[in-house]
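# 3D model of this:
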Amino acid sequence: MNVFMLPDLGEGLTEAEIVEWRVAVGDVVVVDQIVVEVETAKAVVDVPCPYAGRVTALHGSPGERRPVGQPLVTIEPVEALAPPGSVVPAEPAGSVVPAEPVVPAEPAGHAVYREEERAGSGNVLIGYGTGHGRSGRRRRRVAPAAHVARPVGSAVTAASTAPATRVISPLVRRLARDHGLDVAALVGTGPGGIVRRGDVEAALSSTGTGVTRPEHGATPAPASGATPAPVPAADDDVVIPLTGVRRAIAEKLSRSRREIPEVTIWVDVDATGLLDTRAAINAARPDRRVSVLALLARICLNGLRHFPELNSRVDTEQGEIIRSGRINLGIATQTDRGLVVPVIPDAHGLSTYDLAEALAETTAQARAGSLAPARLTGGTFTLNNYGVFGVDGSTPIINHPEAALLGIGRIVDKPWVVDGRLEVRKVGQLSLTFDHRVCDGGTAGGFLRHVADCVEQPALLIAHV
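A predicted model of the protein is given here:
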């Protein structure tokens, strides 16, 4: 038997939560076939298996956290089942029948790959497979795991004969699981019968199921014609496990507050000139539109070149301040899974147009949960647009181990004095939270004033280049 262990996840991650099994006991799998979807503190990731053969055991249930190096799947080798090139004999009733003949044992080149996986190299997860297997993936009928009904810690023992349900988005699966819905009973309205978020929400409305998550350990009733899970009364406690991204956020913010002596300063700015500049840029190139956030990012990048102290981190063990030569810009992004900070590496080398495109693509991928874990670490400075929530100001927590974070509130019409006259202008508030260990108030104030001046008079950017 080959036992596939949860590989080294990289990025300092030591465990993952099982979201959904893509195979069941009795299935025949090929090298690099996706066998499970897991959620780490960084992202939801499909995990391919480096072994070919028949699945004899699945270790863990959806919702269970597995440490790195612990068993995930046990595979009976292909050569133990049938000679190379032969067809798998007929299966007993109720088992899953593969759509194709069994693939012969993998080429010798995979032996090195398997040794790397056993050594915990992480290539299986980080590289998403070896790339040497077949380019296509077999389609097989695999019954979805009973996510909510199975108690945490129980093992999958047999393959179900229920028809397959196509659910691509991990957010849709999580929404259904959290509200006690059996996705196998849903009819998808997406292309090819894919179950969308709207299908789950429609099922919740039709069954009258509440949106409060059942108490931890409870077993919600299935949604297919049965009585929906009871909705806790208003005075009942609701237990929400602190797992996945939410847990990582809590740990990182707590560490930031423990270790960083942070200070926040702020200033109101007249952003009328910035909005006029954006309108002129977009009028000149309607095919490559630039957002206000992209212009603010451009100003921050320029300011960090003049005040590099804020593009630093503190190594407490070595007693050193490390000033980064590169500017990897983090963008605070609210997603359905929580607040994440995707990173645009070497942002200082991008043009304003390229920066705008990178911002749009990066935040869209972060919200979809499709960013690689490496894109969620390595930032040196963070930009936070909390104005989208309709608030004016904030004192955000620094994204450890960075040294500073610039935030911008909403930009609204306000009275403003211009050349001794009272006018209605587009006014917003900028706030800078910084690590007092890397610089003092004079440096931080200089950076914030530089950013504010460029927001009010964007032409100053040319003078500071």
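# use CA for all of it now, contacts and neighbours both
OK.
# what are the buried residues along stretch 438-452?
Applying a neighbour-count criterion of 16 or more other Cα atoms under 10 Å, one finds V438, C439, T443, A444, F447, L448, R449, H450, V451, A452 buried in stretch 438-452.
# give me the nearest residue to the last one, chain neighbours excluded.
In other words, A452. V269 (6.1 Å; Cα to Cα, 6 or more residues apart in numbering).
# so the one you found touches V417, yeah?
No - between V269 and V417 there is no contact under Cα atoms under 8 Å: 11.6 Å.
# one step back: ok, the buried residues of stretch 438-452 vs V427, which is closest?
Nearest to V427, judged by Cα to Cα, of the buried residues of stretch 438-452 is A452 at 11.3 Å.
# check contacts around that closest one.
Going by Cα atoms under 8 Å, 6 or more residues apart in numbering, A452 touches V267, V269, L430.
# compare V269 and V417 (neighbour count), which wins?
More neighbours surround V269 than the other of V269 and V417, with 21 against 12 (other Cα atoms under 10 Å).
# any idea how far V343 is from P373?
10 Å (Cα to Cα, to the nearest Å).
# and for comparison, fold this next one:
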Amino acid sequence: MGDGRMSTRDFLLPDLGEGLSEAEIVEWRVAVGDVVTVDQTVVEVETAKAVVDVPCPYPGRVVALHGAAGEARPVGQPLITIAPLDGGDGPDPHATYREEERAGSGNVLIGYGTGHGVPGRRRRRPRLSSAPGSAVPGSAVPGSAAPESVAPARPGPPAVVASGPSTAAQPATSGSPVVPGPSGTSGPSTTSDRSAVVAPLVISPIVRRLAKERGVDLASLRGTGPGGVIRRADVESATGAPAARPAAVPDAPAAHVGPAPTADGDVIVPLTGIRKVIADKLSRSRREIPEVTIWVDVDATRLLETRAAINAASPDAPVGVLALLARICLSGLRRYPQLNARVDTEGQRIVQSAGVHLGIAAQTDRGLVVPVLRDAQRLTTGELAAALAETTAAARAGTLPPARLTGGTFTLNNYGVFGVDGSTPIINHPEAALLGVGRIVDKPWVVDGQLAVRKVTQLSLTFDHRVCDGGVAGGFLRHVADCVEQPALLVANV
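Sure thing, here's the model as predicted:
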């Protein structure tokens, strides 16, 4: 709370899910000077799990945005500062500065080096770029050896940017970086710098990337945002394409768009966002879990016949092969609960879960994610099919909340959709097992002593050898294989 003429309220970045300590700002939905209402979405952020719209619980006028597009903000740190509308001429800028100083830094480097974030995490500063051929304050001029301006360690009190005609040359937009002036105040340092930004502006790295992908010349566009800022809608209107949610593709560092080629022709892809989380989690799984993979070929002909019979009886609620395999896995886990577990290394114990929180590996544009069906053992086969369809569709659209992507106890991975027969998948840490399913193809098979062509698939089970030995793992896989070959066995275990 500020201590000047008017109280202000800092809305802190909330906890967005299990184990998530920070979120990256994708796009601000408001600017300094805007009036917001309770529960109005003010910013779109990307966590390691999903893209989330964050609503503000306070009504009032925006007096500060803490962070720019592309910057990671720690959970529990200020995200936006709101001043009430009833009374007072405006917030005390010195009070605001004192609040920021107590948080660990000034207005230029909010969230950087405060000690509250993840150690070693570097802020990715977006560049304020304009149309080709126009200068940008703080950017290097071709042929000049002058480095890009760097924010001072202790800036002066922040200037409150107000919306209105007087700010047309320096728009009060969500991602605009603050360039320190001669005396530590924010703003362009020279008159020529101020006039240089009159050209069409692009602040969001998402807009720059979208324009590059669609071959749109930014200089030909007229921005509809505050101060002439070019928005996504402007680029989409120029190409006649419908609006697309940027959450499907993780944001690239603001210094360049997408993978950057080197002088030798190598392509450098930054390991950030969800790709970094995937890499860290898989590395941890291989580092900590002594995994073993076993597999078996099975005749899935009768399973496909069973699916066809179910769908013929209920054409309005079709059931897929994955839903039947999920039902079979649930049957196996009830018989072999040792695999529905995790190892607590700190407590030196094995924790068997009371419910089966079934993870379904899903390939998306943002990478491989594992949405979770909680207490899947309580669902009927039809309910499993509906939940699988809804969950995988939401995962690919990037609309699942982080809570739906954590807490799994067993994973089902259908890698057969990629046209492969088998795999030795990595366990989804901290789970203890994962069942993989290959493609179903016609193969010669012996049936009742006679050679026949059957629908055959390969099942693989990767398990943590700390939770069980080969007898349990083999028993589970054999039970699953027997139910695939003879679906009627499921009835005896329901």
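# and the TM-score between them?
The TM-score (TM-score structural alignment, normalised by the length of structure 1) is 0.73; 383 aligned residues with a Cα RMSD of 3.8 Å.
# and A452 of structure 2, what pairs with it in structure 1?
Applying TM-score structural alignment, one finds that A452 of structure 2 aligns to E423 in structure 1.
# ok, S283 of structure 2 next?
Checking TM-score structural alignment: S283 of structure 2 goes with S254.
# and that match, helix, strand or coil?
helix (DSSP: H, G, I helix; E, B strand; the rest coil).
# how near is V30 of structure 1 to R22 of structure 1?
Distance of V30 of structure 1 to R22 of structure 1, given as Cα to Cα: 13 Å.
# likewise for L304 of structure 1?
Distance of L304 of structure 1 to R22 of structure 1, given as Cα to Cα: 46 Å.
# of V343 and P373 of structure 1, who's got more company?
More crowded of V343 of structure 1 and P373, by other Cα under 10 Å: V343, with 27 against 20.
# find the nearest non-adjacent residue to the equivalent of the more buried one over in structure 2, please.
Here V343 of structure 1 is matched to V372 in structure 2, going by TM-score structural alignment. If the residues on either side of it in the chain are set aside, V372 of structure 2 comes closest to G359, at 4.3 Å by Cα to Cα, 6+ apart.
# show me what P430 of structure 2 aligns to in structure 1.
So P430 of structure 2 corresponds to P401, using TM-score structural alignment.
# contacting residues for its match?
Here P401 of structure 1 is in contact with S256, R313, V314 (Cα under 8 Å, 6+ apart).
# now do the buried residues in stretch 72-88 of structure 1.
Residues of stretch 72-88 of structure 1 classed as buried: L72, V73, T74, I75, E76, P77, V78, V88 (neighbour count, 16+ other Cα under 10 Å).
# for structure 1, longest strand please?
Longest strand of structure 1, by residue count under DSSP state E: strand 421-435.
# which residues of structure 2 does the next helix-or-strand element following that strand align to?
Scanning forward in sequence from strand 421-435 of structure 1 by DSSP states H and E, the next helix or strand is helix 441-456. Using TM-score structural alignment, the residues of structure 2 aligned to helix 441-456 of structure 1 are 470-485.
# average offset of that stretch relative to structure 1?
After superposition onto structure 1, the mean distance of stretch 470-485 of structure 2 to its aligned counterpart is 0.6 Å, using mean Cα distance after the TM-score superposition for structure 1.
# quick one: map T382 of structure 1 onto structure 2.
Under TM-score structural alignment, T382 of structure 1 pairs with T411 in structure 2.
# give me the neighbour count for that match.
26.
# measure it to S21 of structure 2 for me?
In terms of Cα to Cα, T411 of structure 2 sits 25 Å off from S21 of structure 2.
# neighbours around V45 of structure 2, how many?
Other residues close to V45 of structure 2 by other Cα under 10 Å number 25.
# same thing with E361 of structure 1?
E361 of structure 1: 11 neighbours (other Cα under 10 Å).
# likewise A308 of structure 2?
A308 of structure 2, neighbours per other Cα under 10 Å, totals 17.
# next one: the counterpart of it in structure 1 relative to I299 of structure 1, how far apart?
Aligned by TM-score structural alignment, A308 of structure 2 pairs with A279 of structure 1. Separation of A279 of structure 1 from I299 of structure 1 (Cα to Cα): 17 Å.
# same question for D315 of structure 1.
Counting by Cα to Cα - D315 of structure 1 and I299 of structure 1 are separated by 28 Å.
# look at the two and report which has more neighbours.
Neighbours per residue (other Cα under 10 Å) separate D315 of structure 1 from I299, with I299 holding more: 20 against 11.
# quick one: list the elements packing against the helix or strand where R177 of structure 1 lies.
Following DSSP H and E, one finds R177 of structure 1 within helix 170-178. Using 3 or more Cα pairs under 8 Å, 6 or more residues apart in numbering; DSSP states H and E as the contact test, the elements touching helix 170-178 of structure 1 are helix 197-207.
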